[in-house]
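Engineer: Predicted structure and sequence below. I'll ask about it afterward.
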Amino acid sequence: MEPILTTPAALRRAAQTWPDGVAVVDDQWGDPPTVELTWSEFAEEVRTFAAALVASGIAAGDRVAIWSPNSHHWPVAALGTHYAGATLVPLNTRYTSTEAVEIIERSAARAVIVSGAFLGGDHLAELVESHADSLPGVVVGVTLDGSSAVPDIAIEWSEFLARATETTRDEADARADAVAPEDISDILFTSGTTGKSKGVLAEHQQTMSGSQAWGANGHLSSDDRYLMVNPYFHTFGYKAGILPCTLFGATMIPLAVYSPTEAMALAERRKATVFPGAPTIFQTILDDPARADHDLSSLRLIVTGAAIVPVVLIERLQSDLGVDTVVTAYGLTEASGFVSTCTPDDDDETVANTCGRAFAGMEIALSEEGEVLARGKMVMRGYLDDETATKETIDADGWLHTGDIGRIDERGNLTITDRLKDMYICGGFNVYPAEVEQTLARLDGVTESAVIGVPDERLGEVGRAFLTVRDGVTLDEASVIAYAKEHLANFKVPRSVVVVDAFPRNAAGKILKRQLS
């Protein structure tokens, strides 16, 4: 395949190459009925969304945020944003409304696509009730439950699409023509060790090079049906999901909320062939008593990563599920999610114990300290409004300093052995202790805090908070966790709390976290 370096070009090629192939099937809501779009229909829906953005005053280069779970709306909005020449800003669905508004404001988003009632929550209502004055001029409500009622400050999805006219469609086409490989495609925010999140600026050519390499490595094709449990706001769901499907013609099958029961039922119903996810996802499926009741024989490819993968898990995926190919990979947002990968030809030991070799278009090396360095087509342009952090992360020779410690064997396979930073991974999501510590510092009575990741059978790692408190103050675990839940996304909330008299420190006074457990 010739390199395709912008998403509008990929979308148009998909509509021309597989016009009658199924682009997306979304039947997870029950009522309204199943939404199924061919690639030609999907491309027209994207074009309509882009035209509605144009009609709403969104200019080329403006930023559009999406705060909504996996559904057919998300890829339409994402690619529609690009088609209109704008930049996508995905928001973590587990954010609190305060966290979401911070990103909306920092990115200067001029539009936000936001879900309404869903799983007992309502993002749109939360924003309107607490942050109405901070919202951009265009607020589009995605009513997943089938209703069409949205607050006056917003416009419902179908009504928004109705804003498109032939004139604005023509303008959208012209903007799609003008999108260049070096234009910014998206800004994904990832927390930093200081607790302040950083906005990663990725160009179309960086994003598309990674998606192309990922799809080619997995031998993705128009015969594939791709079960998407990885959240679209994450590189794993967006750049290793939506975009490879667009490049290779695979069918997108979104799932908004993971459970082994729902995932297996959807995989069986839609005869899914490709199923990426964190190791914990596959462990829950393998251990589910009802697994034998589901026919999962259609699965041919599983891709996992983000943690050490037991060899026995690889073997069980092949023997118990009958999956031919299981591969692991390593990436980070600053490289569009793509640094290294195993290939379908690798043996179980290599897949389980390494992150494979550099993706096509990338190279990896180690610094003198053993830090993993990455360089190549997928490395970001830099951080939003933070030139200092950009220079600290990408050196003069173009090497991206990942912050991870690793080793590279004689075959070029990378293994991650430690982290320079204190970050840990909870249920597949990166958690940066400094952010949690800053939140706990605001709790009355807390004098100092330190947060570490501790092993958890289900989530891989969870947070444990160690606190010192003022004399005479009593804080119990339940109240600390309740406070954290008010201010942080659930995956960041510590699961246990320990009050200590004093912290272990080094000669410079720094807390020795490795002595905490």
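Structural biologist: Okay, I see it.

Engineer: Only C-alpha atoms from now on, for both contacts and neighbour counts.
Structural biologist: OK.

Engineer: what's Tyr258 in contact with, if anything?
Structural biologist: Contact partners of Tyr258, counting by CA atoms under 8 Å, 6 or more residues apart in numbering, are Val229.

Engineer: oh sorry, the question was meant for Val309
Structural biologist: Contacts here follow CA under 8 Å, 6+ apart; on that basis Val309 touches 279, 352-353.

Engineer: Not counting the host helix or strand of Arg13 itself, show me its contacts.
Structural biologist: According to DSSP states H and E, Arg13 maps onto helix 7-17. Outside helix 7-17, the residues within contact range by CA under 8 Å, 6+ apart are 4, 39-40, 42-43, 79, 82-83, 176-177, 179, 204, 208, 243, 246-249.

Engineer: Any of the residues you listed buried? List them.
Structural biologist: 4, 39-40, 42-43, 79, 82-83, 176, 179, 204, 208, 243, 246-249 (16 or more other CA atoms under 10 Å).

Engineer: out of those residues, which are inside helices?
Structural biologist: Among those, the residues falling in helices (DSSP state H) are 39-40, 42-43, 79, 82-83, 176, 204, 208, 243, 246-248.

Engineer: Closest one of those to Asn217?
Structural biologist: Out of those, the one with the shortest distance to Asn217 is Phe248. That distance is 11.7 Å, counting by CA to CA.

Engineer: list the contacts for the closest one?
Structural biologist: Phe248 sits next to 14, 215, 220-222 when contact means CA under 8 Å, 6+ apart.

Engineer: rerun that using 6 Å as the cut-off
Structural biologist: Counting by CA atoms under 6 Å, 6 or more residues apart in numbering, Phe248 makes contact with 221-222.

Engineer: Distance of it relative to Leu296?
Structural biologist: Here the distance between Phe248 and Leu296 works out to 23 Å (CA to CA, to the nearest Å).

Engineer: again, but for Glu41
Structural biologist: Where Leu296 is concerned, Glu41 sits at a distance of 29 Å (CA to CA).

Engineer: With neighbour numbers in mind, choose between these two.
Structural biologist: Looking at Glu41 and Leu296 with other CA atoms under 10 Å, you find the greater number of neighbours at Leu296, namely 22 against 18.

Engineer: So the more buried one lies in a helix, does it not?
Structural biologist: No: following the definition DSSP: H, G, I helix; E, B strand; the rest coil, Leu296 is coil and is not counted among the residues of a helix.

Engineer: now it: how far from His131?
Structural biologist: 45 Å.

Engineer: Thr193 - how many residues pack around it?
Structural biologist: For Thr193, the number of neighbouring residues by other CA under 10 Å comes to 15.

Engineer: could I get the ones in helices among the buried ones among the contacts of helix 7-17 as TSV with distance to Ile302?
Structural biologist: Compiled in TSV, those are given as follows (distance: CA to CA, whole Å):
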residue	distance to Ile302
Trp39	24
Ser40	28
Phe42	26
Ala43	28
Leu79	25
His82	29
Tyr83	31
Ala176	34
His204	26
Met208	21
Leu243	17
Thr246	19
Leu247	19
Phe248	17
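
Engineer: Structure two is appended below for comparative analysis:
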Amino acid sequence: MDLPFVVATLTRRGLLTPGRPIRVASQLNALRRWGWSLAGELRQAAARDPGRTAVIDEQGAELTYAELLDRSEALARALRAAYGLHAGERIGVLCRNHHGLIESIVAATLLGVDAVLVNTGLSAAQLATVADEQRLRVLVHDDEFAERLLGLPDELPRLDERAREELRVNALPGSLTPPERDGRIIVLTSGTTGAPKGARRPTPNGFGPLVAIIDRIPLHVRDRVLIAAPIFHTWGFAALQVCFALRATIVLHRRFDPAATLAALVTHRCDALFAVPVMVQRLMEVPAPDPKPRLKVVAVSGSALPGGLATAFMDTYGDVVYNLYGSTEVSWASIAGPAELRAAPTTAGRPPHGTRVAILDVVGEPVPRGQVGRIFVGNEMLFEGYTSGADRERHDGLVDTGDLGRMNSDGLLFVDGRADDMIVSGGENVFPSEVEHLLAQLPQIREAAVIGVPDAEYGQRLAAFLALHPGETLDPDAVREYVRHYLARFSVPRDVVFVKYLPRNATGKVLARELRRYYD
């Protein structure tokens, strides 16, 4: 990434504002010694703004950056003393969004230990599989998950909230030195189609990844940010990294509640919200508070943004929605800002600075503009492979996202859905997501999911699962006629199933395998 662009972006976002010389020197020294790991980012923030509030959560915690660093270092020393943890080993972190989760992740990176961010929605059986496959040395967990741990081996140490706090409080004094290797963050894939896989996240090697994001999403130094997206997910963790880099004040809730979130945005005078699309949808279902939040950024990612949702939200809260398309494996691919979402509500936007996106055919050759192909991405934060040793297909430094999409003549990216979601019905390629976006625009529909199911005559057919708003009714034939009016006949769902709600995982993605059980 070219230096003039980096300097210009950092200046615009307030990161090059002059400060007290001794603090600036300490900040730069922290980055020099500890690098760009989460531990290094926290150290630089504490060096530059020690008295700045770092985290506010529902447990009553309101910690400054200096306090957060002190607590994380104490926990790191205690973990090393109690369990003899060494660089390269792994601990699991099974926590919701609160200060203890952040302290546990930072403590691991201070020791060079890999932190496996465990999805809070995993079943007991999935958790046991993860603990075994990731070779966890310790599992840090919230109290509410105790029953799910019963199937874990007795020799795996578990630290609940009280045990973790006792360990930290009783830590012996001492100092920490940079580990021989950076502790990696291992994010588990969503597991919507099976067992989750561990994806090794690289450590940034400079300002590049931060600049790529904040150039397109106007976050500033010392903003106040509510992270509603779960931090165990790539998007929530990315928000944490950005907040540390910007020395932001982070507001956390253990669980997402739309009314409580809106209240917190007002109470804490938040400038920005990081969320997944279903959370934005839920915010639209409760009355807007008076006064409204003074948001300048609502950054969403993690799953497809239903057509019309962005514009409906912006009609109420202003032009503040920024939609980032990416994945655990490629981090980010493109970002759509308010103007782009107004013009094309289903677009994934444009690649940020320093990012390459290519639409390739089955043999890895580029397809013409407007034609659907496989989406490949290249940037500074491509994952390092799965912990199993497997990898995704790569071409010329680009990684396969597993999605199908197209680039229009204006350079806007559109995602048509997962490659394994596309069905062939009567010889025609059909993309369920196109039908989903269309159905989501019906005012009676609260949420929609469309999947392919077996069909004796056509091979496969579409089935639409619809959850309606309270008090609304809709006729299956009316749904089919609506789709037939806008799309080709092979896109009309043969099956229209009304459900109370769609099954989702902890990051808001619809669990297609649960819907397919209707046909088992």
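Structural biologist: Looks like it arrived, so ask away. This is a predicted model, so every value here is computed, not measured.

Engineer: coming back round to it: right, and the pair among the ones in helices among the buried ones among the contacts of helix 7-17 of the first structure with maximum separation?
Structural biologist: Greatest spatial distance in those: Ser40 and His204, 22.1 Å, computed using CA to CA.

Engineer: what stretch of the second structure lies opposite the helix holding Arg13 of the first structure in the alignment?
Structural biologist: Helix 7-17 of the first structure corresponds to residues 38-48 in the second structure, going by TM-score structural alignment.

Engineer: average gap between that stretch and the first structure?
Structural biologist: Once fitted to the first structure, stretch 38-48 of the second structure is off its aligned match by 1.4 Å on average (mean CA distance after the TM-score superposition for the first structure).

Engineer: what's the distance between that stretch and the middle of its chain?
Structural biologist: On the basis of CA atoms, centre = their mean, to the nearest Å, stretch 38-48 of the second structure sits 22 Å off its chain's mean C-alpha point.

Engineer: Likewise for stretch 211-227 of the first structure?
Structural biologist: Centroid separation between stretch 211-227 of the first structure and its chain, computed with CA atoms, centre = their mean, is 18 Å.

Engineer: which position in the first structure aligns with Ala146 of the second structure?
Structural biologist: Aligned against the first structure - with TM-score structural alignment as the criterion - Ala146 of the second structure pairs with Leu124.

Engineer: same thing with Tyr325 of the second structure?
Structural biologist: Residue correspondence to the first structure (TM-score structural alignment): Tyr325 of the second structure is matched to Tyr330.

Engineer: re the thing from before, would you mind measuring from the match of Ala146 of the second structure to Asn70 of the first structure?
Structural biologist: Spatial separation of Leu124 of the first structure from Asn70 of the first structure under the definition CA to CA is 16 Å.

Engineer: what about these two, which has more around it?
Structural biologist: In this comparison of Leu124 of the first structure against Asn70, neighbours counted by other CA under 10 Å, the higher total goes to Leu124 at 27 against 23.

Engineer: Tell me where the stretch 51-200 of the second structure has helices.
Structural biologist: In the stretch 51-200 of the second structure, the segments counted as helices under DSSP state H, counting those that start in this stretch are 65-83, 99-110, 124-133, 161-169.

Engineer: and of those helices, who's closest to Leu466 of the second structure?
Structural biologist: Comparison of the helices of the stretch 51-200 of the second structure against Leu466 of the second structure by CA to CA identifies helix 124-133 as nearest, at 28.4 Å.

Engineer: what range in the first structure matches the closest one?
Structural biologist: Residues 97-106 of the first structure are where helix 124-133 of the second structure lands when matched by TM-score structural alignment.

Engineer: what about the matching stretch, how far off from the second structure?
Structural biologist: By mean CA distance after the TM-score superposition for the first structure, the fitted stretch 97-106 of the first structure averages 1.3 Å away from its aligned residues in the second structure.

Engineer: Pull the residues that contact that stretch.
Structural biologist: Defining contact as CA under 6 Å, 6+ apart, one finds that stretch 97-106 of the first structure is touched by Leu127.

Engineer: Check which residues of that stretch are buried.
Structural biologist: Of the residues in stretch 97-106 of the first structure, 97-98, 100-101, 103-104 count as buried by neighbour count, 16+ other CA under 10 Å.

Engineer: go on, stretch 411-431 of the second structure?
Structural biologist: For stretch 411-431 of the second structure, the neighbour count (16+ other CA under 10 Å) marks 412-419, 421-425, 430-431 as buried.

Engineer: which among these gets closest to Gly84 of the second structure?
Structural biologist: Taking CA to CA as the measure, Gly84 of the second structure lies nearest Arg418 of these, at 42.8 Å.

Engineer: how about the nearest residue to that closest one, chain neighbours excluded?
Structural biologist: When the adjacent residues along the chain are set aside, Arg418 of the second structure lies closest to Asp403, with 4.2 Å between them (CA to CA, 6 or more residues apart in numbering).

Engineer: could you say what helices and strands the helix or strand the one you found falls within packs with?
Structural biologist: Taking DSSP H and E as the criterion, Asp403 of the second structure maps to strand 398-407. If you count contacts as 3 or more CA pairs under 6 Å, 6 or more residues apart in numbering; DSSP states H and E, strand 398-407 of the second structure packs onto strand 373-378, strand 413-418.

Engineer: Now do the first one: which elements does it pack against?
Structural biologist: Here strand 373-378 of the second structure is seen to pack against strand 356-360, strand 398-407 when contacts are counted using 3+ CA pairs under 6 Å, 6+ apart.

Engineer: Out of these, flag the one nearest His253 of the second structure.
Structural biologist: Nearest of those to His253 of the second structure, taken as CA to CA: strand 398-407 at 30.4 Å.

Engineer: tell me the SS of Ser388 of the second structure?
Structural biologist: Recorded secondary structure, Ser388 of the second structure: coil (three-state DSSP).

Engineer: and it, what pairs with it in the first structure?
Structural biologist: Looking across to the first structure (by TM-score structural alignment), Ser388 of the second structure lines up with Asp385.
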